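Sequence and predicted structure, then a few things I'm wondering about:
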Amino acid sequence: MPLGTLDRTPPPFFKQGPSALTKLMVFSAFALFLMVADARFTLMRPLRAAVAAVLYPVQMAALEPIRLLQEGRGYLDGLAAVQARADAAERRMTEQSVRAGQVEQLLLENAQLRSLLGLGARLAAPGQAAEVLYDAADPYTRKVVIDRGLTHGIAPGSPVVDADGVVGQVTRVLPLVSEVTLLIDRDQAIPVLNVRTGARSVAYGNPGVLGGVLELRFMAGNSDVQAGDLLTTSGVDGVYPPGLRVAQVEAVERQADSTFARIYCRPLARLVGVRHVMVLQPLDAPPDAPAEGAAR
């Protein structure tokens, strides 16, 4: 066979394509083009969305064991928390049942003592619910306006309470609304009784300390008053029914150079942001005379 007729092309196994450098340059240019096109014209957004849609089931399948583990752990934690709350509620019920028995015994003893002393039972002051409309416009006082007035039988001086304690006192009555001065107003004072010691005193409003507190003034420096003492209405003023919760002693400052102690009390009622209150009839007012007293 003549040499000129031989096939000099290399077999397919040994064929060489473009060089590695050429491939690098081509793919680098293509990658650069794709980045610029995606950044300027968002050409790859449909492709990215399609890939994300295809891979979504795979992602959910991969996250399912983790989700099941988290839900199982949350279920066990919730079960333990519910069991703990149930145990605490059972303990509280037991304590309350014991206290209820003690209260019944105390009520019985109180009734027996009052019958021996010839004292009548305490009368509960009637009252009516009211809603706080807004705070008074005067920035130098601590007052609120309620939606009950002269036409509803509200009398000046009526005590105002909420679920936690005494809120204040009605100081102005209009035909449809009334103005209530809060306990922490500087012009307010309320006779109180220390439940622990039985000592009587007068609490004055002090709006400039700790956002508004009550202050027991003219108390001797060696008086038996401690932080945490509960103060209730004493009933000696003929306005507030006795036994209403007023405040709790928060701080007692005794100074060697002062005869009197500085005693600050935190009101128990919600004085800021209160929405619903109860207006009681003053003790010294006859049952059918609130409207007449308000008219005068």
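Yes, it's here.

CA only for contacts and neighbour counts going forward, please
Noted.

Which residue ranges of this protein form strands?
With strands called from DSSP state E, the chain shows them at 127-135, 143-146, 159-161, 166-173, 178-182, 189-194, 200-206, 213-220, 230-233, 245-253, 260-267, 276-280.

contacting residues around the last one?
Outside of strand 276-280, the residues that reach it under the criterion C-alpha atoms under 8 Å, 6 or more residues apart in numbering are 125-132, 154, 158-163.

Pull the most distant pair out of those residues.
Ala125 and Val132 (20.8 Å; C-alpha to C-alpha).

Please say which of those two ends up with more neighbours.
More neighbours surround Val132 than the other of Ala125 and Val132, with 19 against 15 (other C-alpha atoms under 10 Å).

In contact with that one: list those residues for me.
Contacts of Val132 by C-alpha under 8 Å, 6+ apart are Val144, Val145, Ile146, Asp147, Val274, Arg275, His276, Val277.

for the fourth one, what are its contacts?
Taking C-alpha under 8 Å, 6+ apart, we find Asp147 in contact with Ala130, Glu131, Val132, Leu133, Leu176, Val177, Ser178.

Filter those down to the buried ones.
Among the contacts of Asp147, those buried by neighbour count (16 or more other C-alpha atoms under 10 Å) are Ala130, Val132, Leu133, Val177, Ser178.

Return the distance of the third one relative to Arg245.
It refers to Leu133. Separation of Leu133 from Arg245 (C-alpha to C-alpha, to the nearest Å): 24 Å.

before we move on, what about the fourth one?
With distances taken as C-alpha to C-alpha, Val177 is found 26 Å from Arg245.

here comes the other one, which I'd like you to weigh against the first:
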Amino acid sequence: MKPIFNRGQSLQLRLFLAVLVAIAIIIADSRLGSFTQIRKYLDTSVSPFYFLVNSPLRLLDDISGSLASRQQLERENKALQHELFLKNSDLLMLGQYKKENTHLRELLGSPLRQDEYKMVTQVISTGTDPYTDQVVIDKGSINSVYEGQPVISDKGVVGQVIAVSQLTSRVLLICDVSHALPVQVLRNDVRVIASGNSCTEDLQLEHVLGNIDIRVGDILVTSGLGGRFPEGYPVAVVSSVKVDRQRAYTVIQAHPTANLQRLRYLLLLWKVDKNRNTPMKPHEVHHIANERLINITPQVCLREGHP
């Protein structure tokens, strides 16, 4: 019987050729742009499998929702009706308030800065690689998603898009060890870099001197440096400050405001004016950050003591 794998010079030659081909592909992938397009096509081709794998989870969610008790549904319905009533009463004066705010800004000589365009997206898969913290969302190039696009949740900054296919995109979370985000302390405008330390640990502030004025409980918001993330979005709250006096530096950790381990619905951000890269003034950042903190994390805002 002829053996399946022949040993000897022929096998060694084939192994050598395979290694050469692998090296050639790696070099071509790093130097040629065509392989990026191939990866996009591959991501697009496997996109239906993401939806297929996610369909049982959606089915279970629907079944669990239908099995909820009648009393619980009635309580939720009454609470939602009460909330809707309050929201509708607030909307009655919203138009008038907008006109008054516009008029006041014109009187004060302050330009009216339009907010970013947003789109809701859903997480359909989480990364299986234990060494990276990524999620897959159900929006792609057909929705004008682009690489480097900021992604937030209703609690704060989540991450940025790192790969885009036609129907889906991959988002690198701020807790990933390869991610770094320029932030500033809302209390005194001190600017630092917040680096990921895995989603099971708090963020780490890099290059911090021993005499820096950062305290436990300080709110960190996006500084806008680099032009990727808009200013004033909540990122984290300082959870630990340890001063090493012998080495003259400080080890500071901050807990993300967004629950990065339980993500489902997220927001993609677009700049309305893509040509505007002028950073905002510090008082403008404070104003926008406080407004967002009131809507996103009111308990954090009150604890910090900002108006």
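Structure's in. What do you need? Source: prediction; values computed, not measured.

can you tell me which of the contacts of strand 276-280 of the first structure lies nearest to Ala31 of the first structure?
Of these, the one sitting nearest to Ala31 of the first structure (C-alpha to C-alpha) turns out to be Val132, at 69.1 Å.

what do we get in the second structure for that closest one?
Structural correspondence for Val132 of the first structure with respect to the second structure (TM-score structural alignment): Val123.

Then Ser28 of the first structure?
So, by TM-score structural alignment, Ser28 of the first structure is left unmatched.

Also Leu174 of the first structure?
Residue pairing (TM-score structural alignment): Leu174 of the first structure is matched to Ser165 of the second structure.

For that match, give me its contacts.
Counting by C-alpha under 8 Å, 6+ apart, the residues that Ser165 of the second structure touches are Lys40, Tyr41, Asp43, Thr44, Gly140, Ser141.

now the residues you listed as a markdown table including distance to Arg70 of the second structure?
Listed next are those as a markdown table, based on distance: C-alpha to C-alpha, whole Å:
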| residue | distance to Arg70 of the second structure |
| --- | --- |
| Lys40 | 47 |
| Tyr41 | 47 |
| Asp43 | 43 |
| Thr44 | 42 |
| Gly140 | 39 |
| Ser141 | 42 |
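
out of those residues, who's nearest Asn290 of the second structure?
Gly140 (31.7 Å).

any idea how far the closest one lies from Arg39 of the second structure?
14 Å.

who's more crowded, those two?
Set Gly140 of the second structure next to Arg39 and count neighbours by other C-alpha under 10 Å: Gly140 wins out with 20 against 14.

Test my guess that the more buried one contacts Val164.
Yes - Gly140 of the second structure lies in contact with Val164 (C-alpha atoms under 8 Å); the separation is 5.7 Å.

Mutual contacts of the two, please.
Tyr146.

Would you check how far apart the aligned partner of Gly232 of the second structure in the first structure and Val236 of the first structure are?
By TM-score structural alignment, Gly232 of the second structure lines up with Gly243 in the first structure. For Gly243 of the first structure, the distance to Val236 of the first structure (C-alpha to C-alpha) stands at 11 Å.

which residues do these two both contact?
With C-alpha under 8 Å, 6+ apart, Gly243 of the first structure and Val236 have no common neighbours.

Number of residues surrounding Asn101 of the second structure?
Using other C-alpha under 10 Å as the criterion, the residues surrounding Asn101 of the second structure number 12.

repeat for Val58 of the first structure
Neighbours around Val58 of the first structure, by other C-alpha under 10 Å: 12.

Report the spatially closest residue to the aligned residue in the first structure for Ile252 of the second structure, excluding sequence-adjacent ones.
Residue mapping for Ile252 of the second structure onto the first structure gives Ile263, with TM-score structural alignment as the criterion. In space, and not counting its chain neighbours, Ile263 of the first structure is closest to Val252: 4.6 Å by C-alpha to C-alpha, 6 or more residues apart in numbering.

Tell me how far that neighbour lies from Thr259 of the first structure.
Val252 of the first structure is 14 Å from Thr259 of the first structure, by C-alpha to C-alpha.

again with Val98 of the first structure
Val98 of the first structure is 44 Å from Thr259 of the first structure, by C-alpha to C-alpha.

cool, Tyr204 of the first structure as well?
Counting by C-alpha to C-alpha - Tyr204 of the first structure and Thr259 of the first structure are separated by 18 Å.
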